[in-house]
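Q: Below: sequence and its predicted model.
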Amino acid sequence: MSDGAPTDKMELSADACRFRALVECSSDAIFVTDFDSAEFVEVNQRACKLFGYEASELHGKVGRELHPPGSSEIVDEISSAITQAHSVTRNAIELQRKDGSIFRADLRSHRYEIDGKRLYITFVRDVSAREDRKRELRDTYDHLHDAKSQLSHSARLAAVGQLAAGIAHEVNNPAAYVLTNLELLANGIQSLQKLRDSDDYVDKKDILGTFLSETGECVEDCLEGLGRIATIVKGLRAFARIDREDVERFDPNESVITALNLVRAQVRHSATLQRRLNSTKTLAADRGKLVQVLVNLLMNAAHAIEDGGGGSGSIVVESADTPEGIRLSVTDDGPGVDPLMRERIFDPFFTTKSVDRGTGLGLSLCSDILRQHQGSLVVDPAYTQGARFEIMLPAETGLAPATVRPTGVPNPDPVRARILIVDDEVALVRAYRRSLGRYHDVLVAYDGQDALDLLKDDQNFDMILCDLMMPIVNGIEFYEKAALLAPQLRRRFVFCTGGATTVRALQFISDRGIRLLEKPIDKGTLNNAIHQSLQLRESLLVSVGTTN
C-alpha cells in the first residue's frame, strides 16, 4: 500500500461490475487503488471486516494509513517495487485496524491499466494465526532442544554413575602404590638425614647406592601411576563436562581409547576388551559426545553378555577407513539383537533392560549425536554371532572447530623467564616453584587479590600462569583487573584448570584467544607454554621496534 497525488474517483464500468462480483467472493481483503493518487477506489467486504472500517470510510484513504506508526520504510519499499516492477509481495508485515490493534498479514499487489486508468490491486490475507502457530512452534522447538540437551547431559551423568565403581577402582589402585612409594621415599630420606648426622662409621656409599636404586624405581612407579590417574580423569572430564558444543579436529582412535579406559574396570568381569584400530583419518567432531556414544555401546555389549550368557565374553572395538569417511564398530558375542526389535531399539524410551540398568534413552541419544555429525548408527543385520553396532562418520561432518589448537613444540631448552604463578593450591604452587625455580625467576601469589597487589609494583613478567577457579578474586576477575592495570599483560596470561570450569569462563577464554592448560600439567607442557610466551613477547618487541 503506497501514496500518490490526488485525482477524481473513477466510475465503474460494466466490466468493473462483473469484476466486483468476483472480488466480493474472495476470502482475502482486496483494495483497488488509483496509482496516481494512491487512494482506494474500491474495497470488498472482507477488507472492511478485517480492518474495522465501513466501505465509505476506506474510499479516499491511502495505504499508508493502514500501516502502524514507524512503518514508513516498508511503505516506501512497497511503493518503489510497484513503480519499478509492477508487482510486489511481502509476507507477515504489520498492519493496523481502525481500533489501533496490530495484526500480521501477507500482501500481494499487482499493477494494471483499465480504460486508460492506472490501478493496482492489493490482496491482504490475515496470517496472525499462522504467525502465532509459527511462534509457538519455535518456542516448542527451543524447549525441546533444551530438554534434549538436558536429557543428553543427564544420560551422560547417569553413565558416569554406572561407571563410578569401576573408575574408583582404576584410580585407587595406582593411587595406592603411589602413596606406598612416596611413604617409602619419605622414610628413606629420614634415614639418610639420620645417617648424615650420625658419628658412627658406616659404609655410606653402599647405603646411598641402595637408596638411589630404590628411589629410581619408586619415582618411575609414581609417575606411571599418576599418568594412569590423569588419563582416566581427562577422559572422564571430556565425557561428563558441562554440556556445550566443543568441536575439534582429532583422531577418532583417541576417543576409542578414552572410552575403553572408562569402562575397562566395569566390563572386565564379564568380557575381555580388544581393540583393532586401523583408521588413519581425522575428523572434526565433538570428542566428548563421540566418547559418550562409544561408552554407551560398550556398556550395552557388556550388559548383553552378562544377561545372555553362552558366549566367551568378548567385546571388540574396531576402526577403519572407508571411501566416505570412518567406520567404528562395537562387536560382542552375546545373544544378539532380536530381528523384530532392530527398528525399535533406537526409539526414545524403548529398552529391554531392567530399570536400574537403562532408561531407553541411550541408543536414541547416540543416534541423535551421530546425526548431528552427518553420521549414522546401525545394527549389522548380517552378523549372527552376537551383535555388531556400526558407527558411520563422513570425512567432513559439516562441523568446524571453534578454534585451532596451538601445535606443541618439542620440549625446548629453557630460556630464563620471569613467571608469576597464581593459584590457591599451596602445595601445587610450591611444586611449581621447585620445578621452575632452577631455570626461571618465579614469583607466586595464592589468590587473585595478592597477585593484583604484587602487580601494582612489578609488571615485568614474561608469563602469568593463573588458575581459573579461586576464592575472593577468581582467574577471570584477576585478568580483567590486571588488564586495566597493565594492558600489555593480557597477551602473557596462560590459564590452567582442574576441570571445574564454567561455560562463561570458557567462552571468555575462547573469545580472547587465551591459552588454557588442563591440570595435571607435565613438565614438557609447562616448558612449551613458557617457550611460546617468550616467543610471543619477542615478536611483539620486534613489531614495536619496526614501527618505530
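A: Looks like it arrived, so ask away. Residues are numbered from 1 along each chain as shown.
Q: Please make it C-alpha for all contacts and neighbour counts, starting now.
A: Fine.
Q: Can you give the distance of the strand ranked longest in the chain from its chain's centre?
A: With DSSP state E setting the assignment, residue counts place strand 102-114 as the longest strand in the chain. Centroid displacement of strand 102-114 relative to its chain, using Cα atoms, centre = their mean, to the nearest Å, is 45 Å.
Q: If we go by neighbour counts, what in it is buried?
A: Buried residues in strand 102-114, counted by 16 or more other Cα atoms under 10 Å: 102-111.
Q: Just give the number of residues close to Ala500.
A: 10 (other Cα atoms under 10 Å).
Q: Could I get the contacting residues of the residue nearest the centre of the chain?
A: Centroid-nearest residue in the chain: Glu245, 0.9 Å away (criterion: Cα atoms, centre = their mean). Neighbouring residues of Glu245 by Cα atoms under 8 Å, 6 or more residues apart in numbering: Asp286.
Q: repeat for the one 4 residues further on
A: Arg249 makes contact with 282-285, 401 under the criterion Cα under 8 Å, 6+ apart.
Q: Nearest to Glu214, out of the buried residues of strand 102-114: which one, please.
A: Arg104 (82.8 Å; Cα to Cα).
Q: Distance of the closest one relative to Ala81?
A: Distance, Arg104 to Ala81, using Cα to Cα, to the nearest Å: 20 Å.
Q: so Tyr479 makes contact with Gln488?
A: No - shown here, Tyr479 and Gln488 do not form a contact pair, counting by Cα atoms under 8 Å, at 11.5 Å.
Q: Mind checking which of those two has more residues around it?
A: Shown here are Tyr479 and Gln488; by other Cα under 10 Å, Tyr479 has more neighbours (22 against 14).
Q: any idea which element that one lies in?
A: helix 475-485 (DSSP states H and E).
Q: alright, now check it against this:
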Amino acid sequence: MRDVFEAAPDAILVVDEDGRILLCNERATVLSGYTRDELLALNVDLLVPERVRSAHTSHRAAYTRAPTPRVMAGDIGLRALRKDGSEFSAEICLSPLGHSNRPLFMAAVRDITERRHQESRLSGLLEATPDAIIIVNADGKIITVNGAVSRVFGYESGELVGQSMSVLVPDDARAEHSRHRRGYFDAPHPRPMSASPNLRAQHKDGRVFPAEISLNPINTHDGILTVAAVRDVTEQRRLERQVAVSERLDSLGRLASAVAHEINNPLTYVMSNLDFLADEVGTRGGGDGDPEEIEEIIEDARQGAERVRRIVSGLRNFSRSDNERTERVDVRRILDLSCKIAADEIQHRARLIEAYGDMPKVDANETQLSHVFVNLLVNAAHAFEGTAREDNEIRISSGVDENHVIVSVQDNGRGIPVELIDEIFQPFVTTRRVEGGSGLGLPISQNIIQGYGGQINVESRSGEGSTFSVVLPIAVGEDEPTAPEGTAATPRRAKVMLVDDEPMVASAIARLLAKWHDVEVCNSADAALKQLEAEEFDIILCDVMMPGTAPRELHEQISQVRPKLAENMLYLSGGAFTEDAKAFLVSIPHRCLAKPVEIRDLLDAIENSIAAR
C-alpha cells in the first residue's frame, strides 16, 4: 500500500483537523518544492496564497465538521503556493479517513497549469471565430459558449451555460432535434456545415432564422462533448434569393425582348396602315359610307393597337437590351398621359384628384417614366378592392424642393402590412398575391427612377392608405436643341431606302411615307447593298434585326460603299435580343426608333438626319 501511495501521479497529503500535514508522498515534494521533512512541519494553510489563506482556513474548518468525499475542480479557480513563492492552478480531491483516535483527511492535489494554458488557447480560438460556438454534452446541456452567441442568439454567455441546447431550437423542431442529438452521440463524427442546408435556429426574442451548423466531437476527461459552430445565414440567403431573382429577371428580360420583337413587327404594319387609312378617309371622304363613322371605326382600331403597343412597351421594361433615350421631358405632360392610360383601372374604383404644383423638366425617358406613374396609379386603384367607389380617393400631386421634382400618388385604401413595408421594393413581394400581382412593378419602377438619380419613397399604414413619392433631380442647363422650326411640318421630298425583311412591315411604312418621300423597299441586306450600287439615296431606314446579317455588319458594309450615308442611317427596332444587336443599339442611341413608330416622329427623324449630312 505504501508503494501505491508513493507512486500516485498526484500530490497526496494527509492532514489532521487542525491542518497539520502528517503524511505526504514523493509527488507532493516535487509539486511544492519542499522536502518531505519541511512539508511534515507545515500547516496545509501555508500551501495556499496569502490573499486567500483566511478564507481557506474557514473552508477547511467547515469541511472537518461535516467531511464527505469531494472533488474541488479547477474551474472554481483554486490556486496553490510553492516554496519559492510561485503559484499554480490546482484541482483538489478531499476524502475523510477513518481513524480510531482522531479524524484525518486526505487531499489529492493536481497541477492543472498546462490544462489551463490549453483552455486559454482554446478560448482564444473560440472567441476569434465569428460563428457562435456552443459545446454540449450527451444530455444536451450547454457546457461553454463563446462571445459570438450574444450577436447570433441575443443571449449573454452566462445565460446559456447550464441550459439545454433546445432553447436555441425552434419550438416545432425540438422533439426532432432531441432525437438527432441522441443519434449523433451514439455515433459521433465530424459534420460540415454544408451537410444540412435547411436548418433553423431560434433567437432569444423568439425570432427564427436560417442557420448553418457544423458538429465536431471531442474527447475530454468528462467524456465525449460536441462542439457546434452555428452561423446565421439570413443575409446569405437574402443574397442567394437576389441572385436567383436576378437570373429569373434576366431570363424574363430576354423572353420579353423576343416577344416584343415578334409583336411589334405586325403591330407596325397594323398601325401604319390605320394611319394611312385615316389620312385617306380624311382626304377623299368615305365613298358610300359615312366618313365620320369610318373615321370613328379607324380611330377605335388605332386605340386598340395603341393599347397593345403600351403593353409591349411595358414588356420591354423587363429587358435592358433596348436602348431608351434619356432626354429633357415635361413631367406634367407625362402625368396627363399616364392618368389617361390608367383611367380604365381607376374610374370604377376611386375618384382621381389632380393637384399639381410647379414641375420643372427632368432628364428621363418618357416611356419609362410613364410606365412608373401608370404602375403607381394602378397599384393605388387596386388598394380599394371590395370597397365602395364614393369613399375611395386617389390623389396625385407634385411639388419641388431645391433640387428635385416630387410627384406623390396617395390613396386611402388598405395600406401595406407592416411586415412587408421594408421589402416592398424587393422582386416578387406583393400585397396582391390573391389578385394575381406579380411583385415586379415596384422593383422595376424603383430601378428606372434610380437610373435617373432619383428615388421612390413610401409611407403607409395598414388600413389607412399609402403614399408613394417619386423624387427626380431637376434638369440642369438648357433644353436640348430641337430641329429648326418648320422642318418637320414641311419636309423636303427625299429618296429613302427602307430595309426590312418583313414585306408587310416594309409595305405599310413605305405606303405611309409615300405622301412625303420616294421610298425604295429592300427585303434583305444583300438587296440593299446591290441597290446602293445602282442608285443614289438621301437616307437609309433599316430594321435592326434581320436574319443572316447582324446590324453592325451591314453598317460596316454600307460604310465601305457610301460612308456619308452610313453615318446618318436610321434604324427601326421591334426589340433586340442578340448580344450584338444590344451592343449596336447602345452605340447609336439617337438614331434608333422603336416600332411601331409614329409617322410624325419618323418624318422628324428623317428630316433631321438628312439636314445633318
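A: That came in fine, so what should we check first? Note that the coordinates shown come from a computational prediction; the quantities given were computed from them, not determined experimentally.
Q: ok so, going back, average offset of the helix holding Tyr479 of the first structure relative to the second structure?
A: Mean deviation of helix 475-485 of the first structure from its aligned counterpart in the second structure after superposition (mean Cα distance after the TM-score superposition for the first structure): 2.7 Å.
Q: Flag every buried residue along that helix.
A: For helix 475-485 of the first structure, the neighbour count (16+ other Cα under 10 Å) marks 475-476, 478-479, 482 as buried.
Q: Would you reformat the residues you listed as JSON lines and include distance to Leu436 of the first structure?
A: JSON lines is the format used below for these (distance: Cα to Cα, whole Å):
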{"residue": "Gly475", "distance to Leu436 of the first structure": "21"}
{"residue": "Ile476", "distance to Leu436 of the first structure": "24"}
{"residue": "Phe478", "distance to Leu436 of the first structure": "23"}
{"residue": "Tyr479", "distance to Leu436 of the first structure": "22"}
{"residue": "Ala482", "distance to Leu436 of the first structure": "23"}
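Q: All the strands of the stretch 151-300 of the first structure, in order from the start?
A: 247-250, 272-277, 283-286 (DSSP state E, counting those that start in this stretch).
Q: Of those, which stretch is the most buried?
A: The highest mean neighbour count among these, using mean count of other Cα atoms under 10 Å, belongs to strand 283-286: a mean of 24.
Q: who are the neighbours of that strand, in terms of helices and strands?
A: On a contact count with 3 or more Cα pairs under 8 Å, 6 or more residues apart in numbering; DSSP states H and E, strand 283-286 of the first structure meets strand 247-250.
Q: outside of the helix or strand hosting Ser460 of the second structure, which residues touch it?
A: Taking DSSP H and E as the criterion, Ser460 of the second structure maps to strand 455-461. Identification of contacts with strand 455-461 of the second structure by Cα under 8 Å, 6+ apart yields 415-418, 421, 446, 449, 466-472.
Q: what's the average per-residue distance for the helix or strand following it once overlaid on the first structure?
A: Next along the chain after strand 455-461 of the second structure, taking DSSP H and E as the criterion, comes strand 465-473. The superposed strand 465-473 of the second structure is, by mean Cα distance after the TM-score superposition for the first structure, a mean 2.6 Å from where its aligned residues fall in the first structure.
Q: what stretch of the first structure does strand 465-473 of the second structure fall on?
A: Here strand 465-473 of the second structure aligns to the first structure at residues 386-394, judged by TM-score structural alignment.
Q: now swap in stretch 183-191 of the second structure and tell me
A: Going by TM-score structural alignment, stretch 183-191 of the second structure lines up with nothing in the first structure.
Q: swap in stretch 64-72 of the second structure?
A: Counting by TM-score structural alignment, stretch 64-72 of the second structure pairs with no residue of the first structure.
Q: all strands of the stretch 401-548 of the first structure, in order?
A: 418-422, 441-445, 463-467, 493-497, 515-518.
Q: Quick one: closest of those strands to Asp15 of the first structure.
A: strand 515-518 (77.4 Å).
Q: Tell me the buried residues in that closest one?
A: For strand 515-518 of the first structure, by 16+ other Cα under 10 Å, it's 515-517.
Q: Make JSON lines from these and add distance to Gly188 of the first structure to it.
A: Shown next, in JSON lines, are the buried residues of strand 515-518 of the first structure (distance: Cα to Cα, whole Å):
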{"residue": "Arg515", "distance to Gly188 of the first structure": "40"}
{"residue": "Leu516", "distance to Gly188 of the first structure": "38"}
{"residue": "Leu517", "distance to Gly188 of the first structure": "34"}
